[in-house]
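# return a 3D structure for these sequence lines:
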Amino acid sequence: MDTMDLNLLVALDALLAETSVTGAARRLGLSASAMSRTLTRLRAATGDPLLVRAGRGLVPTPHAIGLRDKVHALTREVQAVLRPSVIDLDLAALDRTFTIRASEAFMDLLSAPVVAAITGAAPRLRLHFAPKLDKTAHPLREGMIDLEIGVLGTSAPEIRSQVLFTDELVGVVRREHPLLVDAAVTPERYAACKHLATFRDGDPAERIDEALERLGLRRSIPVVVPGYPDAMRIARQSDLVALVPRSCLGNRLTRDDDILQGLESFALPLPTPSFKISAIWHPRVDADPAHRWLRETVMAVCRAAYPRRR
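Have a look, this model is predicted:
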């Protein structure tokens, strides 16, 4: 082990984050000269300059840019390994803040029971809900997000996930909509309607459009909205046809008649792709007792809401 110095990993993480010897030294509580010597050692160890002069500052080399995320993740994992673990979790005394990234649909349907389950058991714990604007793994890697709920959309190999339930898309229209009156819903009648879509329809909706195209049909979509709750509200007051996950129609923890008041749902007249809703987190918090309890509680709430669609 004489050739391995984990302090170099911590120093490299600081240097790549700050792109400044002085800034990295300040972050680690070292002198600028000590950090400069460490940079020299890192250059010798990696065989790369890592940071090179550009005007009055430093810029990372391509090799350093390629190392940045990996080094940061390794540093966090090493720090977690060497930090004393908490065996007994005292929920009543748990004083932490967790950030959960979730979609608007999740917030509408399950945020209240999730909050009730978590704060009821851990009254000093704080929850911050962040909007799900994309599926990038960066916030999980950087620790900006503690837990994500939704469709796994990242190829990051280290990300952990656990399926909560399986969902599928269904059609939604206002009650007494012409599409549901007097005749079966066929692909032709479905495609002939005016539709509204969401920014987050993604692959499932695209596969439905592909199935229509194979039949020589195409949806007309004059309206696009941010999320599924908006789509349901507009469908309730118009002749537009919405495409939403079945989970949006309610569950055992929410009253279906409240959500569906004035709406009718129907099975799509096409092969309906299913998709998995998962809890997603970074492995550095895998063994953290508080985080484990958080995700297990969220999983329990979701599975109680959708027991038949795991």
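# use CA for all of it now, contacts and neighbours both
Noted.
# so which residues of the stretch 151-300 of the chain form helices?
Secondary structure of the stretch 151-300 of the chain (DSSP state H, counting those that start in this stretch): helices at 187-192, 202-214, 228-236, 256-259, 289-305.
# using TSV, lay out those helices together with distance to L42 and mean neighbour count.
Below are the helices of the stretch 151-300 of the chain laid out as TSV (distance: least, C-alpha to C-alpha, whole Å; neighbours: other C-alpha atoms under 10 Å):
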stretch	distance to L42	mean neighbour count
helix 187-192	62	16
helix 202-214	44	15
helix 228-236	50	22
helix 256-259	59	13
helix 289-305	34	18
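# to L268, which of those lies closest?
Closest approach to L268 among the helices of the stretch 151-300 of the chain (C-alpha to C-alpha): helix 187-192, 8.2 Å.
# list of residues touching that closest one?
Outside of helix 187-192, the residues within contact range by C-alpha atoms under 8 Å, 6 or more residues apart in numbering are 179, 212, 217-220, 269-270.
# now which of these would you call buried?
The neighbour count (16 or more other C-alpha atoms under 10 Å) marks 179, 212, 217-219, 269 as buried among the contacts of helix 187-192.
# now do stretch 235-243: distance from first to last residue.
Criterion C-alpha to C-alpha, to the nearest Å; first-to-last residue distance in stretch 235-243 is 10 Å.
# now, the contacts of helix 187-192 that are in strands?
Of these, the ones assigned to strands by DSSP state E are S220.
# from S220, how far off is L140?
Relative to S220, L140 is positioned 37 Å away (C-alpha to C-alpha).
# actually, G120.
Relative to S220, and taking C-alpha to C-alpha, G120 is found at 47 Å.
# R292 too?
Distance, R292 to S220, using C-alpha to C-alpha: 45 Å.
# go on, H282?
40 Å.
# repeat for L152
On the measure of C-alpha to C-alpha, L152 and S220 end up 29 Å apart.
# and this one, so I can compare the two:
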Amino acid sequence: MLSEALLPLLPSLVALIEEQSVTRAATRLCVSQPRLSARLSELRRLLHDDLLVPATGRRGLVPTTRAIALAAAAREALSQLDTAVSGVAFDPLSASRTFTIMANDNASIIAGAPLINAVRSASGPGVRVVLLNYDRARLHTLELGELDLVLASPAQLASLPSLIARTIIRDRFMTVVAAAGHSGGMLDLDEFCARDHIVVSATGGGFDSLIDAELKRLDRSRRLAVSVQSYLVAIELVARSDLVATLPNALLANRPLDVILVEPPIALSSFALSAGWHMRSTNDFAHRWLREQCFAVASLDTTSDYPSERII
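The predicted structure follows:
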């Protein structure tokens, strides 16, 4: 292609037209005069134009009409290339950018809502946010640039190559029960095991959880009555029934008045949420700004044994 052949010659074309002298252009480009003369010959051959012709009545060269137009286009192309290589700082107040974030309802409430509020507070009208429901099948769109950020558990992000993940929130689990008929005291282990439980399954239909692994270690078990995919549905079901659920405490901070929280009667590992993005976006100024907003509103646990940032 002609454009591919011209690309390495564009700086020479611009220098020749602006200097109107092979000698001065060669000095400007730090190349020998014979080498630049050879480049001029190649440009003339490719463009079928003399580009520079002897000036009338004086020494030096003058550009042809076509050379002037080509030089202007070449300067613009080189400027755009230089901008792409060096990068442009992101100004959220004047930029036009749509950030696409994926999260389930749990992560959307705990991390997504504060992030969206932070983005809106720190940006102008040209910055918009799309919040999508978590869908494991869409994780690959991070690599395509169609998705900017995923807010999910570390396990949900662990399967995608070239993904960078940072733990943004670490929290404890609490057991939620309907306020009606409950005194508010702690459930003992016998009552906990005897109650009907709701399990939130991200993939849908699952009943296993870390709670059951801990109960098994104690040679105990609980009745798993209902499996749902939505944390919000789980809370609503608890409020309207005698079911119980064990959920992240941060999710329950603004709980309805008709449910109460009690400490689970077993020791549970902490709950974690991570922000994940593809390494292709790491050095993008706009994406870096988005991550800064995310980390600023997150409650980071620096004592965690989960790497604060890693390539999975």
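# make JSON lines from the helices of the stretch 151-300 of structure 1 and add distance to T136 of structure 1 to it.
Formatted as JSON lines, the helices of the stretch 151-300 of structure 1 follow (distance: least, C-alpha to C-alpha, whole Å):
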{"stretch": "helix 187-192", "distance to T136 of structure 1": "33"}
{"stretch": "helix 202-214", "distance to T136 of structure 1": "15"}
{"stretch": "helix 228-236", "distance to T136 of structure 1": "21"}
{"stretch": "helix 256-259", "distance to T136 of structure 1": "31"}
{"stretch": "helix 289-305", "distance to T136 of structure 1": "19"}
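# to P113 of structure 1, which of those lies closest?
Checking these against P113 of structure 1 by C-alpha to C-alpha gives helix 289-305 as the closest, at 7.0 Å.
# who touches the closest one?
When contacts are defined by C-alpha under 8 Å, 6+ apart, helix 289-305 of structure 1 is touched by residues 86-87, 89, 94, 110, 113-114, 117-118, 146-147, 164-165, 251-253, 279, 285-286, 310.
# cool, and stretch 229-237 of structure 2?
Identification of contacts with stretch 229-237 of structure 2 by C-alpha under 8 Å, 6+ apart yields 104-106, 176, 198-205, 228, 243, 245, 247.
# next one: stretch 208-221 of structure 2
Stretch 208-221 of structure 2 is contacted from outside by 193, 199, 222, 266-268, using C-alpha under 8 Å, 6+ apart.
# which position in structure 1 pairs with V238 of structure 2?
Taking TM-score structural alignment, V238 of structure 2 has A235 as its aligned residue in structure 1.
# contact partners for the nearest residue to its match once chain neighbours are set aside?
In space, and not counting its chain neighbours, A235 of structure 1 is closest to V173: 5.5 Å by C-alpha to C-alpha, 6 or more residues apart in numbering. V173 of structure 1 makes contact with 235-236, 239-242, 263-265 under the criterion C-alpha under 8 Å, 6+ apart.
# now the corresponding residue of structure 2 for V173 of structure 1: how far from R222 of structure 2?
In structure 2, the residue matched to V173 of structure 1 (TM-score structural alignment) is V177. Computed as C-alpha to C-alpha, the V177 of structure 2 to R222 of structure 2 distance reads 15 Å.
# where along the stretch 51-200 of structure 2 do the strands fall?
52-54, 61-63, 97-103, 127-133, 149-152, 163-171, 173-178, 196-200 (DSSP state E, counting those that start in this stretch).
# the third one vs structure 1 - mean distance after superposition?
Translated: strand 97-103 of structure 2. After superposition onto structure 1, strand 97-103 of structure 2 sits on average 1.0 Å from its aligned residues (mean C-alpha distance after the TM-score superposition for structure 1).
# in that strand, what's buried?
Residues 99-103 are the ones in strand 97-103 of structure 2 that count as buried (16+ other C-alpha under 10 Å).
# which residues of structure 1 does that strand align to?
Counting by TM-score structural alignment, strand 97-103 of structure 2 falls onto residues 96-102 of structure 1.
# ok, E168 of structure 1 - contacts?
By C-alpha under 8 Å, 6+ apart, the residues touching E168 of structure 1 are 245-247, 272-275.
# not counting sequence-adjacent ones, nearest residue to it?
Once flanking residues are discounted, E168 of structure 1 sits nearest to S274: 4.4 Å by C-alpha to C-alpha, 6+ apart.
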